[in-house]
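K.L.:
Just to be clear, the model below is a prediction. Sequence and coordinates:
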Amino acid sequence: MFFGTKDTGPVADAVKSHWVDTRLPAWARPYARLARWERPIGWWLLLWPCCWSASLAAIAAEAPGPNPWHIALFLIGAVAMRGAGCTYNDLVDEDIDAQVERTRSRPIPAGQVSRSQAKIFLAAQALVGLLVLLQFNTFTILLGFASLLPVAIYPFMKRVTNWPQLFLGLAFSWGALMGWAAHFGSLSWTPLILYAGGICWTIGYDTIYAHQDKEDDALVGVKSTARLFGAWTKPAMLLLYTLATLLFALAAVLADAGPAAFAGIALGALHLLWQSIVLDIDDGDQCLKLFRSNTTYGWILFIGFVLDALIRWL
């Protein structure tokens, strides 16, 4: 599986001097880059809706906090499925990645990994995700399989719509349904509204991310909300982040959350407001920094929800 790879150096926008490039053997580095192991922001963004949903479920059930076993499973699953998703995306986008400055050094267009090797690696990561999914109740397992539809169609959307970030939101926010389902074995309005809020949040942060590539995207015909919004990106961000905040607050109301949860949402709203105000769409480095800061936002909401569950239980 792994033989025949060649390490021609890190991806252009990879984290410098990361353990992937300093600790892993040369044959393994292209696979780690395919899975974006040197960029944990991706699996954090996939994990947070799971954690928020599990925490709101704990509040609704008057439990002391989210199930630790579920959180551990979601973490493993997020790392595995984010890696699988990136590998799949790179297989689909090989022709586009080869034309974009930031992505042409990725393992497939750079020739570090063959398409056959990438497909085998994709299957291995998906198998890990499947083993994680099978630890949950039947309803959650079926719900997890349903998530494959938005995951499968997302890479093609940048070719046909100005709203590929919407489809990323459908895929990346799916955990908002999973955490609740894992606890209750069913869904209600609370996780559905949390899911809607997660979609708005995802469109916002990925619009920031997409501004790094807008010039190259225009040349190769790739569509995005960054290109769609253009100079109106800041007002669009304020609208999207406001909608996300209101929907998260409504989900908390429906879960019968208390002051700590709403304090977390309020502090998170200030963080999103900061992103919107300081954003410079022509500064690629700053766009990447603001995009990554959404890990902090995830922690703010999660801590508020967990504290609220603990306070209620005590």
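P.N.:
Structure received. Residues are numbered from 1 along each chain as shown.

K.L.:
For the rest of this, base every contact and every neighbour count on C-alpha atoms.
P.N.:
Fine.

K.L.:
List of residues touching the longest helix along the chain?
P.N.:
If you go by DSSP state H, the chain has its longest helix at helix 68-92. By CA atoms under 8 Å, 6 or more residues apart in numbering, the residues outside helix 68-92 that reach it are 34-37, 42-44, 46-47, 50-51, 54, 97, 108, 115, 118-119, 121-123, 125-126, 128-129, 132-133, 151, 155-156, 179, 182.

K.L.:
Show only the entries of the residues you listed found in strands.
P.N.:
Among the contacts of helix 68-92, no member falls in strands (DSSP state E).

K.L.:
Mind listing what's buried along stretch 152-164?
P.N.:
Neighbour counts over stretch 152-164 (16 or more other CA atoms under 10 Å) mark Y154, P155, M157, K158, T161, N162, W163, P164 as buried.

K.L.:
okay, now the nearest residue to the first one once chain neighbours are set aside: neighbour count?
P.N.:
Closest residue to Y154 in three dimensions, ignoring its sequence neighbours and counting by CA to CA, 6 or more residues apart in numbering: F167, at 5.5 Å. Other residues lying near F167 total 22 when counted by other CA atoms under 10 Å.

K.L.:
want to compare, so here's the second one:
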Amino acid sequence: MLSRITILLEMIKFSHTLFALPFALIGMLTAARGLPGFWTIFWIVMAMVGARTMGMTLNRILDAEIDRRNPRTAERHIPAGVVSRREAWLLVAASFVLFEVAAWALNPLAFKLSFVAVGFLVLYPFMKRFSVAAHIVLGLTLAMAPIGATIAVAGEITLYSLLLGGFVLLWSAAFDIIYATQDIEFDRSQKLFSIPAWLGQRRALQVAALFHGVAFALLLLSSMLLEYLGGIYLAGVGVVGVMLVYEHLLAWRAKDPADIDRAFFTVNSYISIVIFVATCLDAIFFW
């Protein structure tokens, strides 16, 4: 049982939860202006785990045939036969239940809007089949993390949560564009839609840089919105700006998939952790 759980977690890249979870926790901390109660924290984390697991597993199921044809992804768990479709669908069902129970436990508005979130999670795997807006839809699914956590605590959507959500949307859409540069020729051959397949690598990276530039502006604006956000948070925003520049230097100079992996996973996981730690330290010293 433990080995099967480990395999399932590997299939959905559970470690990539680092991308969105810190932003949910930032939304929670800023909405509560500190730590909310234990059960609020617990159910926010459970909602994040449920939503992310459901979305990623559904994506793996629906993309299994595409992954089988792509040499880069042919060894993924479902096309390689390591995980059965039945197991994967059971994981989707279990994570959906976890997400909805968590949303219901938080408050009525969180529960009502949870079905909107599910809609985006279901929509995303289909997007690459008919629109280059797939990157934006992925961004929207991750942007729900800080907005949803704010709703969970405050029972409403705040301007700060929208700005932070806007950052997450454009930041994640941009790194998804960078990641998609690995599959330009395959996507074109399979008539799949992505910005790199549409515009080519150079222009796609320019679009990603534009997205990241606007995302950074939104993050900087958010740091000026709440009077109790202090210098540590602002310093964290500055570090994020430097890391975004470094990510694009890696992407422009990439000569093998390992370079793209560093730009996609390593740098972006550090970005979310840096801004989360900056928020926590700011809360400790200034709030």
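P.N.:
That came through, no problem. On a predicted model such as this, the values are computed, not experimentally measured, just so you know.

K.L.:
What's the separation between the alignment partner in structure 1 of W104 of structure 2 and A152 of structure 1?
P.N.:
Under the alignment defined by TM-score structural alignment, W104 of structure 2 corresponds to L134 in structure 1. Distance check for L134 of structure 1 against A152 of structure 1: by CA to CA, to the nearest Å, it reads 20 Å.

K.L.:
now swap in A261 of structure 1 and tell me
P.N.:
34 Å.

K.L.:
Ok, V278 of structure 1 next?
P.N.:
34 Å.

K.L.:
try T225 of structure 1
P.N.:
Counting by CA to CA, the gap from T225 of structure 1 to A152 of structure 1 is 20 Å.

K.L.:
Next: L45 of structure 1.
P.N.:
18 Å.

K.L.:
do the same with C86 of structure 1
P.N.:
For C86 of structure 1, the distance to A152 of structure 1 - CA to CA - is 11 Å.

K.L.:
Likewise for W52 of structure 1?
P.N.:
W52 of structure 1 is 24 Å from A152 of structure 1, by CA to CA.

K.L.:
For L281 of structure 2, identify the helix or strand it belongs to.
P.N.:
helix 267-286 (DSSP states H and E).

K.L.:
I'd guessed A24 of structure 2 sits against I147; true?
P.N.:
Yes - at 7.5 Å, A24 of structure 2 counts as touching I147 under the criterion of CA atoms under 8 Å.

K.L.:
Now do the shared contacts for these two.
P.N.:
The contact lists of A24 of structure 2 and I147 share no entry, where a contact means CA under 8 Å, 6+ apart.

K.L.:
Could I get the full set of helices for the stretch 101-250 of structure 1?
P.N.:
For the stretch 101-250 of structure 1, applying DSSP state H, counting those that start in this stretch gives helices covering 115-133, 138-146, 148-157, 164-172, 175-184, 189-210, 214-220, 225-229, 233-254.

K.L.:
As TSV, those with distance to L270 of structure 1 would be great.
P.N.:
Shown next, in TSV, are these (distance: least, CA to CA, whole Å):
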stretch	distance to L270 of structure 1
helix 115-133	34
helix 138-146	32
helix 148-157	30
helix 164-172	22
helix 175-184	22
helix 189-210	14
helix 214-220	27
helix 225-229	22
helix 233-254	10
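
K.L.:
Looking at those helices, which one is packed in the most?
P.N.:
Neighbour counts (mean count of other CA atoms under 10 Å) averaged over each of those peak at helix 175-184, with a mean of 26.

K.L.:
residues in structure 2 aligned with that one?
P.N.:
If you align by TM-score structural alignment, helix 175-184 of structure 1 falls on residues 145-154 of structure 2.

K.L.:
swap in stretch 299-307 of structure 1?
P.N.:
By TM-score structural alignment, stretch 299-307 of structure 1 lines up with residues 273-281 in structure 2.

K.L.:
Relative to R33 of structure 2, how far out is the residue nearest in space to the middle of structure 2?
P.N.:
Nearest to the mean C-alpha position of structure 2, by CA atoms, centre = their mean, lies L142 at 4.0 Å. As defined by CA to CA, L142 of structure 2 lies at a distance of 22 Å from R33 of structure 2.

K.L.:
And the residue mapped onto P235 of structure 1 from structure 2, how far from S131 of structure 2?
P.N.:
In structure 2, P235 of structure 1 lines up with Q206, judged by TM-score structural alignment. Relative to S131 of structure 2, Q206 of structure 2 is positioned 19 Å away (CA to CA).

K.L.:
quick one: what's aligned to H77 of structure 2 in structure 1?
P.N.:
Aligned partner of H77 of structure 2 by TM-score structural alignment: P107.

K.L.:
residue contacts, its match?
P.N.:
V11, P30, Y31, R33, L34, V113 are the contacts of P107 of structure 1 under CA under 8 Å, 6+ apart.
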